[in-house]
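Colleague: I'd like to go over a predicted model; first the sequence, then the structure.
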Amino acid sequence: MSAVTPDEDIFYTLGLLHSSRPHQSDVYDKLNSEILECCAKADMDIKQYLPHYKSKEDWMKHFGRKWDTFQEMKTKFDPRMILSPAQRIFTSVMDYGDM
């Protein structure tokens, strides 16, 4: 598992844990989106826990200047790119249709 921390001497962790019934989840998805939009507009450097990025570029932005190190570790410890294929950051030797 790899985690990213901000390039700051001091940073804060905030966890928003919502409880809802299945049919209410869209309310919290919308709220989370609004919070992320607010942070983006305020130019806050934030990192999401378990983000749902859809592109390699999003992941590169998430890891920032640490991307090269992350990529080196992935190549060193998972040369066949078979671990954590669901994030679709790297090309895997297995086809995603096999999942």
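Modeller: Done, it's in.
Colleague: C-alpha only now, for contacts and for neighbours.
Modeller: Fine.
Colleague: skip ahead from the host helix or strand of Y28 and say which helix or strand is next.
Modeller: Using DSSP states H and E, Y28 maps to helix 25-41. Using DSSP H and E, the helix or strand that follows helix 25-41 in sequence is helix 56-63.
Colleague: okay, one more to line up with it:
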Amino acid sequence: MLLEEFSVQHEEYTVFPFDPEDFLVEFSSAPVAETILHAHHPAEAPFQLIWKRWRRQSMASFASLRYRVLIEFCEIPAHARNVSTATVILNTSCSDPRLY
């Protein structure tokens, strides 16, 4: 279809399977990709392709990351080395700061 309808040669794109059911098509140049993205597809085509720009978030999911990480704070005075200082510095990036 890319060759017949849009005159895009085979060496101008690469097709990758993209789970669960899609394909990722990588074009060799931005102008070719823009042409395909904004083209009107013929009604008599045997099938319809829906073109969308790929986004890193397209298959993303939200989940809490539960890892314990050791962080060393430098140049903090001895009297300020406590859990409350770590909580202020890390803000919402840490749920359970502990001193070791």
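Modeller: On my side now, so go ahead. Here the structure is a predicted model, which is why all the values come from computation and not from measurement.
Colleague: and the TM-score between them?
Modeller: Once superposed, the chains reach a TM-score of 0.24 (TM-score structural alignment, normalised by the length of structure 1), with 45 aligned residues with a CA RMSD of 4.3 Å.
Colleague: quick revisit: list the buried residues for the helix holding Y28 of structure 1?
Modeller: For helix 25-41 of structure 1, the neighbour count (16 or more other CA atoms under 10 Å) marks L36 as buried.
Colleague: so which other helices or strands are in contact with that helix?
Modeller: For helix 25-41 of structure 1, there is no helix or strand it packs on, judged by 3 or more CA pairs under 8 Å, 6 or more residues apart in numbering; DSSP states H and E.
Colleague: compute the inter-axis angle for the host helix or strand of K76 of structure 1 and helix 56-63.
Modeller: Assigned by DSSP H and E, K76 of structure 1 belongs to helix 67-77. Interaxial angle of helix 67-77 of structure 1 relative to helix 56-63 (axes from the mean of the first three to the mean of the last three CA atoms, to 10 degrees): 110 degrees.
Colleague: give the buried residues for helix 67-77 of structure 1.
Modeller: Quick answer for helix 67-77 of structure 1 (16+ other CA under 10 Å): F70, K74.
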